[in-house]
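J.: okay, predicted coordinates and the sequence, questions at the end:
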Amino acid sequence: MTSPDKKKQDTPAVRVPPPVIVAVFLAIGLACNYFLETRFGQAAAWLVYVGYGLCVLGFVIIGWCAVLYRQAKTSILPHTADSNMIETGPFGWSRNPIYLSMMLVFIGISFTANAPTALLFSVPTYLALRYYVIAREEAYLNRRFGDEYISYQSRVRRWF
């Protein structure tokens, strides 16, 4: 049987913060784009506006989620233990709205920077988030909240 102290210390074991993962892949993608000198072409003008919109949307959702974490008195940091589940706001339509928002910002920056090579790096970014971060978090949340989280998983999709 797990002692209460041991259970409190149980975490998702995500050692690299997800924003760092996203930033590293974005930086590599932008650097590759710079050296390869690729561009979106004629469509680039309107893509800049789409990119700005995606960035704004992403940051607004992240801010909204941060407020919900504060209201629920639980940590937004993925390497710490959760005290409460959040099922309202963006968490009502995505189990991972912050990671979804990070991907929106990633794609938005790729568009505004006219960087199709950077956009290609959204694929390994998604894979790193899905299989390194989200897989660990889901296993942790199943341990931490049990049937409550399983019920939430059955109602709300992983991404959208």
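T.: Structure's in. What do you need? Numbers count the residues shown, from 1 in each chain.
J.: going by C-alpha atoms from here, please, whenever you check contacts or count neighbours.
T.: Fine.
J.: and the nearest residue to Thr117 once chain neighbours are set aside, which helix or strand is it part of?
T.: Leaving aside its sequence neighbours, Thr117 sits nearest to Asn33 (Cα to Cα, 6 or more residues apart in numbering; 5.0 Å). Following DSSP states H and E, one finds Asn33 within helix 18-36.
J.: quick one: list the elements packing against that helix.
T.: With contacts taken as 3 or more Cα pairs under 8 Å, 6 or more residues apart in numbering; DSSP states H and E, helix 18-36 sits against helix 97-112, helix 116-120, helix 122-128.
J.: A further structure is provided below for comparison with the first:
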Amino acid sequence: MAVQAEPNRGARVIFIPPPLYYVAGLVAGAALDRLAGLSIGGRPVTVVAGAALAGVGLLLTGGGVFGVIGHRTTIVPHHRVASLVTTGAYRLSRNPMYTGLAVIYLGVALVIGSWWPVVLWPAVLLAVHRLVIRPEERYLEQRFGPAYAEYRARVRRWL
């Protein structure tokens, strides 16, 4: 049985801003590193690679943000979406902001030089997928119907 979307409400997500899931993983990884160091090594190459990776993630996240703003809709998951964005970064990924944040996360892990954030990365992605992306996708399916189904069939969730 499908639940009807409330006309003035967005996805039914927990009121935690999605970037905080990534920040929590990095903070937990850094804390674990202080308790039981698990150094990546390869300095300074890993710092440069991490910074470059974070830069790519920032571009992807920024592309998603600017795409949403350009279509005069919202980046806040629990707010009502005005339009389905399928251009720009949204041609590459249905979730360029979350994908970009995931790439930034890995870049930061390389910069700080700890394997712990990398070990926690799958748990962060699983939390984002279950607590944010799934509810958003259900909402977009209810809100945009066949247009979202066609977009979903054409564009991958992450990359």
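T.: Received it, and whenever you're ready, just let me know what you need. Bear in mind that the values here come from a model prediction, so they are computed numbers and not experimental data.
J.: that older thread, so the residue nearest to Thr117 of structure 1 makes contact with Leu119?
T.: No - applying Cα atoms under 8 Å as the test, Asn33 of structure 1 and Leu119 come out as separate, 9.2 Å apart.
J.: residue in structure 2 matching the residue nearest to Thr117 of structure 1?
T.: Aligned by TM-score structural alignment, Asn33 of structure 1 pairs with Asp33 of structure 2.
J.: state the distance from its match to Ala127 of structure 2.
T.: 21 Å (Cα to Cα, to the nearest Å).
J.: check Gly63 of structure 2 too.
T.: 23 Å.
J.: separation between the most centrally placed residue in structure 1 and Phe35 of structure 1?
T.: The residue lying closest to the centre of structure 1 (Cα atoms, centre = their mean) is Tyr99, at 1.1 Å. Distance of Tyr99 of structure 1 to Phe35 of structure 1, computed by Cα to Cα: 28 Å.
J.: residue in structure 1 paired with Gly88 of structure 2?
T.: For Gly88 of structure 2, the aligned position in structure 1 is Gly89, judged by TM-score structural alignment.
J.: residue contacts, that match?
T.: By Cα atoms under 8 Å, 6 or more residues apart in numbering, the contact list for Gly89 of structure 1 reads 64-65, 68.
J.: now, of those residues, which are buried?
T.: Buried subset of these (neighbour count, 16 or more other Cα atoms under 10 Å): 65, 68.
J.: point out the ones among the contacts of Gly89 of structure 1 that are inside strands.
T.: Counting by DSSP state E, no part of these is found in strands.
J.: closest to Ala13 of structure 1 out of the contacts of Gly89 of structure 1?
T.: For the contacts of Gly89 of structure 1, the residue nearest Ala13 of structure 1 by Cα to Cα is Cys65; the value is 21.0 Å.
J.: that older thread, Asp33 and Ala127 of structure 2: which is more packed in?
T.: Asp33 (18 against 15; other Cα atoms under 10 Å).
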